[in-house]
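1. The following block contains a protein sequence and its predicted model.
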Amino acid sequence: MSARTHARFFLPEAKQQQHNPVVQQMEALGITSFQTADSQASWAKLKSDSAEFDLVWSVADPPFAQLEIPHQFAAKVNHLPGAQLLTSPDALNQHLEAQKKKHGKFYFDFVPGHFELPQDRDRLTNAFTEVRKKAEFESKRMRDAHVYQRFLVRERAANNNEDQAKRSAMFVREEDLQFKLQSNEFAGKTVVVDQYVEPLLLDNHKFRVGFYVAVTSVKPLRIYVYGHPLIQIAKAEYPSKLVVESDPAAYNFDQYIAPWDFSDLQADFHELPSATRGGTNAWHVLKRHLRKKGVDTKRLQDEVDAVIAKVVLSSRGNFQGEQAKLKRAQAQTGDGSPSDLSDSFFDLWKFNFEFDDKAKPWLVGVVSNPSMEGQQSVLATDEAIKKRLLHDLLNLVGVHPQARLPFEKFFRPSDPKFCSDKCGDKSRAWDASCWSCPGWFSPQVARNLFTAMTEYARRGNFNLLFPSLEQEFSQFLDTEFSEYDIAFDRHIGVFSIKMVATSRVMPIAFLGLLQENLSLAVVEGVTYLSVFLLMLHVHSSGKRNATMLIAAMLQVMIVELLFYNTERWHGQALVMMVSEQLPLYNVLLQAQLYYIAFVATSRLRIDPFFQPFAMGSLMVLLVFPFELLGSKFLWWTWHDTDPLLADRLMGVPCHALFYYYSFSFGFLCAHHILRSVWLVGNYYEEEHWHLEWSYVLLMPVVGTLFAMGFLILGYHLTVHLIGIEAQVCFFLLIGFSLLLFWMADRERDLPDVQKALEPVDVYDSDWLYSCMDHAVNQMVFLHSFVLVLLVLFVDPMNIVSLGHHQPLGNCLENESFYSLVGLQHLRKKYLCVHNFDEPFNLCNYPVTQLLYEDSWYMICGGGYSNFASYVALVLGYSAVLNLLFYQMLKRPQRTRIVSFRKGILAN
C-alpha cells in the first residue's frame, strides 16, 4: 500500500441516491474519493488499484463469485460474503428452521412463518390448518374471531432489499388470498406471505423497531449494536378488530409517525433531534413508556439482543465458508504471504422487530445496507442520528490509515525476566506488553487481538453484543470457539466491557475488587473480621446482646432502604443484598457501631434519661471517619443536587450525621421503654422467649418513631424552617449532648441513679477484663487502625467503583420530594455529566457512550484537596476514640449494682 496520510474511498458502481449521505459523511471526515485513471466504476478495480483506497462502499451486493482479490489487500469492503443468508427472507427462514432442529424450537422461535409463492403453496395450506387449530381454544377469540390466524401478502422486494419492500395486505382465509392474487395489486407478480404478528400496541398504534447491527470481523467474531434504533409507529390507528377491509396504514410502515411526533411520547423528549444533534434517545423514551404500561423492558431488551446474537452466531460458518471461496490473485515478486482477509469485510444491517401482544420480539426482516438518508417529520429530523451512526461506523472499522496503529510497536519481544516479574497474572489480557510471553498468545493471535482491541476502543455509540461477559450466546456458534475468539473474550472479560455489558448483573471477584478498590476490599474484610470479635462478646454476654444486635441490624436496613434509598448509592462489594443495592458489610458495620455505642453507654452508669444523648454523640464520633473516607474512597456516593445534602463537613453531609445521631438516640430510647414495659427481668428469660424476640421487631419500629420525632424537632424545624445553618445546629447539638453527658457523669454515684440502672454485666460480660482484653476496645482499635492505614497508603485517584450511582441523564429535568416536615424540595433527577460536584469523575469515558437514565456505570476517584487535613482528622479521631473508649470501658473501681448471677456482691 502506498504511503498516504489521508484515507480514500472507492465506489465500484454508478453513484446512486443512496450513496449521498454516506459520501457526505466520508467527505466530512476527510475521506476523499478515489478516481480511477479511466473514470470507470468497476469491481475489477479491486485487483488493480486496491492499494490506492481504504474503503469500498457499494449499495448492491458485490459479485463475490467473479471477484479476484489481490494477494495483498488492506481495504475494507462494506459487505460480508455470505450475508444473503440473513438478508434473504427465504434463506433466513430455512436457516432458522435448521437451527430449530439442531438446538430446539424454544431457542429459535422468533421469526414468523414465511412462504414464497408458488413453491411454498403446500406449506402455506398446512399453515392455515395449524393456526386454526392453535386459535381454537384461544380466549381472545371471544372479541376477535381471527386472532392468531392472520397472514400478510406482499410483492417480493427487488434484490431482497426489505427497505424497498412494497405495502402488505392482510388476509385470513385462503379465499381471501386468491382474491388478492387476482387483484391489480398483485396479479402477475412474485409474492411472499408472512404470518402476522398480533401486535403490542403503543397507545392503539402498531410499531416497529429497527436495530442497526454491525459485524466487523468473523475472526474473532465481533457483533456491535448501535444505541439509537429506528422506531416507526404506524400512521393509522389500530382498529378494535382487524379485518381484510381495514386500513393497511394500521399495520404497514411505508409511511409512519416518528416517535417524537407521537403525542403520548412527546413529553419525555427533552431535546428533539435535529440536523446537528441527536436529541433524546427515542428507544429509551419508548422503553420508559412501556414500563409504565407494565412491560418488562429489561426482559424485552435481553430477548432482542439474544435474537440478534443467535442469528449472526449461527451463521458464522457460512460467512467463513463464503470468504474462503474468494479467488486470490497471483502473488507478485516480493509480495510475501497473502494478507489475512478476516478483517477486510464488514456489514451493517437493520434488524426489524415487531412485538406481539405478550411483548415477545419477532424478527420480521434483516435489511442489508439500510438507508442513511435523514427523514424529516412534523417536528424534527433524524438526520443527525444517521450522520452519527455513519461517523461511528467509519471510525469503528478504522478507515483512516492513522486508525491502524502499528502492531509492532506494541508487541514487544519476549523477555524472560520481564515475563516472570510482570506477566504472571494471565488474566491481565489488556496488557499488550505481556502478549509475547510464554502461555499468552501466538504472534498471529496477538495481531488479530490487537486489531480487535483498537477497534473496540473506537466503538462510539456502538455497544459490543458479542463476545459478552456472560458467554450465554457461545453455544449457538455453528463453529468451534477459536483461539482468536478466546483471546478477545479474555481481553473483554477483564477490561472495559464492564461499562457497556448488556447485562449489568456481574459478580465482583475478590482479586478484581483488590485491583479496582483496595480500600473497599479491606474495609469489607475487616468488618467481617470484627464480626468474629463481636460474636465472642455476644456469646459471653448472653442472648439479650444477640437480640439487641439483630434489632440494630434491622434498624440499619430501615434507614438505608427507606430514608437513603434515593440519596445514597453503594459501590459493589463482594457480598450484596437487596438486588445489588446494599452491601452486607455496610449493614454489619453500622450494626457493630450501634453495638459498640450501646455497650459503652451502658458502662457509663449514668442516668437512663441522659443515656440517649450519650449514645447519639458516641455514634457520630464512631461513624464520622467512615463517612469521611467512604465518599472519598467511593464506598458509596451521595445525590449531587439534593438540597438536604448540600451542607457538608469535609464532604460528609450534615444531614447524614443528624440521622446517625437521631436513630441511635431513638434506638436507646426504644430500648429503655421496652425494657421497662415489655421485657421481664434483667436477663434473657427462656420462658418468655416470645417477648424477647418480639423486642427485636418492636425496637426498630419504636426507635424509628423516636428518631423521626427528634429529626423533626432537632433538625428539620431548626435548619429548614427557622433557617439555622446545618453545621451550626449540628455543633450546638453535639455540644449540648456532651454537656448533658458530663453533668450526668458527675451524678452517676447517686443512689437513685444506680438503683434505676441494670446490673453492669447485663450487656457487657467483659466488664472486669483489662482494656486490651475487652472485645469492644479491640473492635474500636481494629477499625481505627485500618482507617489510619487506608488514609496513609491508599490513593483515591487509583480507585475505580463499578455499580449503582446516581442515574445519568438530562441536566434540566427536576424532581420534587418532601421532607419529614412536609416541605417540598426540588433536585436534579439525574447526575449531569458536564457539571457535578462529587469527589469522583467518569474515568474519562466518552459522554456519548454513557448509558442514558442508567444508574449502573463506572466512576473513578479524585485526589485529596488537602491531604494533611484528612490525615490529621483520621489520626486525631483514632487517638480520641481509643482513649475515650479506654476510659469508658476500663475495669471499674467501685460499682453499686453487679450481677448476683456471677456471684459478685455489691459494695
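-> Structure's in. What do you need?
2. Could you use CA atoms for every contact and neighbour count after this?
-> Will do.
3. where do the helices sit along the stretch 651-800 of the chain?
-> 654-677, 689-711, 726-746, 751-756, 775-793 (DSSP state H, counting those that start in this stretch).
4. so which of these comes closest to Val218?
-> Set against Val218 and scored by CA to CA, those come closest in helix 775-793, at 46.1 Å.
5. Next up, a structure to set beside the first:
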Amino acid sequence: MNDFQSYICSAVEAKSNTCMTDLLHWLIAFTNPFQTWEDEPTFLFIQFSVIFGAILNYVHAWNRGGRFLHFWWATIVVSLVTEWMCYLLPSINNFWHSQGIVSLFGRRFPLYIVLVYNQFWYTAWVTALRANLKWWAEPFAVGLLVVILDLPYDIMGIKMLWWTWHDTDVNIYDRHYHVPWTSYYFHSAFVAALIIVFFGSRKILMPAKSKFEVGNCFTECLCTVLAGSLAMPVGVSAFFLIFYHPMHDWFDIHSEVPVIMWLSLCLLISWISDRTPTTRDRSDCSKEKLQSLPVFNVAQHFLLFFLLMFVAKPEEVKATGLHQPIGPCNATEDTFSVTGVTLKREKYLCTENYNEPMSFHCLPEGKPPPSVSSWYTICGLPFENAMEYKLIIWFCCAMGLTIYMQLLLFSGNEVKLPVSSPMTKVESGTKKQKKKRPAKVHRD
C-alpha cells in the first residue's frame, strides 16, 4: 500500500505493533545492492556517483562557508518538497523511479534522488559564479548549466529504466529520445526560481547584508526553507504559467518549441550579461583551480556516462518495482493544467498499445502482469541504433565537460566572501594593536 493515510495509527490501533511496523516500512525500505547489480548494474553506478558528488559539494560548501552551505541545504529542501508534491497531486503524479538501495515514502522516492537536485543544481550554481554575471542573469545561466548536466542523465536513465514515465500524460507526451521535453524545462525553470527566492528573500529580510554575507542563524534558515519550499510554485507561476503552458495548452504547440525558446532566452540573457567582462572575469588556469572540488565533481559525472555507454546493455535490464498501474485500455481520467485547461489521459498502462522503451519479454512466457498491477517487473529493450545513442551521449559529455572546464578553469576565481561573515573562513593578516598609553606630562 502507498496511501499515507492507511498508515496513520489511531490510539486504538497503537496497542498493536503491526501498524507502527507498516509505517516504518512505508517510510524507509531497502533493496539488496547485489540484486540491483544483477538486474540493473548501471543504476547502481549512478546512485554511487550522485551520492559521491553531493558529498563533494557539501565539503566544498563547508570549506567556503558563508551562504554556500545554506544553498546546499536549500537544494535538499527543494528536492523533498518537489518530489513529495508530485506524489500527492494526481495531475503531476506521472513518473515512477526504480528501486534505490534506500527508498522512502512507500518505495516511491529513492534516497539518491534527494541528492540529484544537489548534484546538478549546486554544481551548476558554483560554476556560474565564476562568470561573475549580473544578478539578473545568474538564475538563467544556472538553468542552462543544469540542463547540460542533465542531458546524458535523462537520455540514458529512461533507456536503462532508472525510472518510467506515464505513457499518455499530455504534459510529458512530447519526447526527445524518450525524454519529455518538459524535463529540461523543469530543471532550468525551477533552479532559476530557487536562486531568485534564495537571494531575493534574504535581500528583503536583511537588506543591509551583501550577497554572500551571512546574517543571523534564524533568518538564514528561514530564507533557506523559503527558497526550497517556494521554488516549485514560483517556477510554475513565473515560468511555466507565463511561458510554457499557454503555448502548449491553448494553442496545441509541440513541447519542443516552448522549451527551445525558453533555453534560447536563457542563453541570450546570459550572453548579454557577459558581453562586457572585466579583468577579474577572465583568468588563466592555475593549480588551485585544477585541484578544486567542483572540477573533480564535474569530471566524474561526465566520465561516468562516457564509460557507461561502453557497457550498457538495456536489453538485459530488469526493473522490479512500482510502475504505472496496468488496467483496461479504454479507462481515462482528467488532469488539470495551471492554465485551467482540463486534459485527458489514459488511467492505466495499456499493455497492448504503449510507447515506453520497455517490454515484458523477460517474464515467464513473455506475458504482462495481470490487470491493475502497480508492482511488477519490466524489461529493457535494445538500442534502436546503438551507435546513435553512443554518439549523442558522448557528444553531450564532451560539450558539457568543455563548457564547465572553461568556466571553472579559465573564468574568474571563486567568490571572495566578506571578512565580517561569521561562517567565512578567512585568515586575518593583521593583528589587533594595543592602544598606546598617552605619554605622561611632567610639570615643572
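-> Arrived safely. Source: prediction; values computed, not measured.
6. Point out the most buried one among the helices of the stretch 651-800 of the first structure.
-> Ranked by mean neighbour count, the helices of the stretch 651-800 of the first structure are led by helix 654-677 with a mean of 22 (mean count of other CA atoms under 10 Å).
7. any idea what Ile799 of the first structure aligns with in the second structure?
-> Using TM-score structural alignment, the equivalent of Ile799 of the first structure in the second structure is Val317.
8. For the helices of the stretch 651-800 of the first structure, give me TSV that also has distance to Glu580 of the first structure.
-> Shown next, in TSV, are the helices of the stretch 651-800 of the first structure (distance: least, CA to CA, whole Å):
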stretch	distance to Glu580 of the first structure
helix 654-677	22
helix 689-711	23
helix 726-746	32
helix 751-756	45
helix 775-793	25
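9. Tell me the counterpart of Ile253 of the second structure in the first structure.
-> Checking TM-score structural alignment: Ile253 of the second structure goes with Ile724.
10. distance of its match from Thr718 of the first structure?
-> Ile724 of the first structure sits 6 Å away from Thr718 of the first structure when distances are taken as CA to CA, to the nearest Å.
11. what ranges do the strands span in the stretch 501-650 of the first structure?
-> If DSSP state E, counting those that start in this stretch is used as the criterion, the strands of the stretch 501-650 of the first structure fall at 568-570, 576-577, 582-583, 636-638, 648-649.
12. Which residue numbers in the second structure does the second one align to?
-> Residues 103-104 of the second structure are matched to strand 576-577 of the first structure when aligned by TM-score structural alignment.
13. ok, average deviation of the matching stretch from the first structure?
-> Compared with the first structure after fitting, stretch 103-104 of the second structure has a mean deviation of 1.1 Å; criterion: mean CA distance after the TM-score superposition for the first structure.
14. Give me the contacts around that stretch.
-> Under the contact criterion CA atoms under 8 Å, 6 or more residues apart in numbering, stretch 103-104 of the second structure has outside partners Trp26, Leu27, Ile28, Ala29, Phe30, Thr31, Phe109, Pro110, Leu111.
15. Ser869 of the first structure: how many residues sit nearby?
-> 12 (other CA atoms under 10 Å).
16. Map Met358 of the second structure across to the first structure for me.
-> Looks like Met358 of the second structure aligns to Phe840 there (TM-score structural alignment).
17. What about its match, how many residues nearby?
-> Phe840 of the first structure: 22 neighbours (other CA under 10 Å).
18. Leaving out the residues flanking it, which one is nearest to the aligned partner of His783 of the first structure in the second structure?
-> Matched by TM-score structural alignment, His783 of the first structure corresponds to His301 in the second structure. Nearest non-adjacent residue to His301 of the second structure, counting by CA to CA, 6 or more residues apart in numbering: Ser49, 7.0 Å away.
19. Quick one: residues contacting the aligned residue in the first structure for the one you found.
-> Ser49 of the second structure maps onto Val526 in the first structure, with residues paired by TM-score structural alignment. Contact partners of Val526 of the first structure, counting by CA under 8 Å, 6+ apart, are Leu782, His783, Val786.
20. Which one of those is nearest to Gly512 of the first structure?
-> After measuring these against Gly512 of the first structure - CA to CA - the closest member comes out as Val786, at 20.6 Å.
21. any idea how far the closest one lies from Val23 of the first structure?
-> In terms of CA to CA, Val786 of the first structure sits 61 Å off from Val23 of the first structure.
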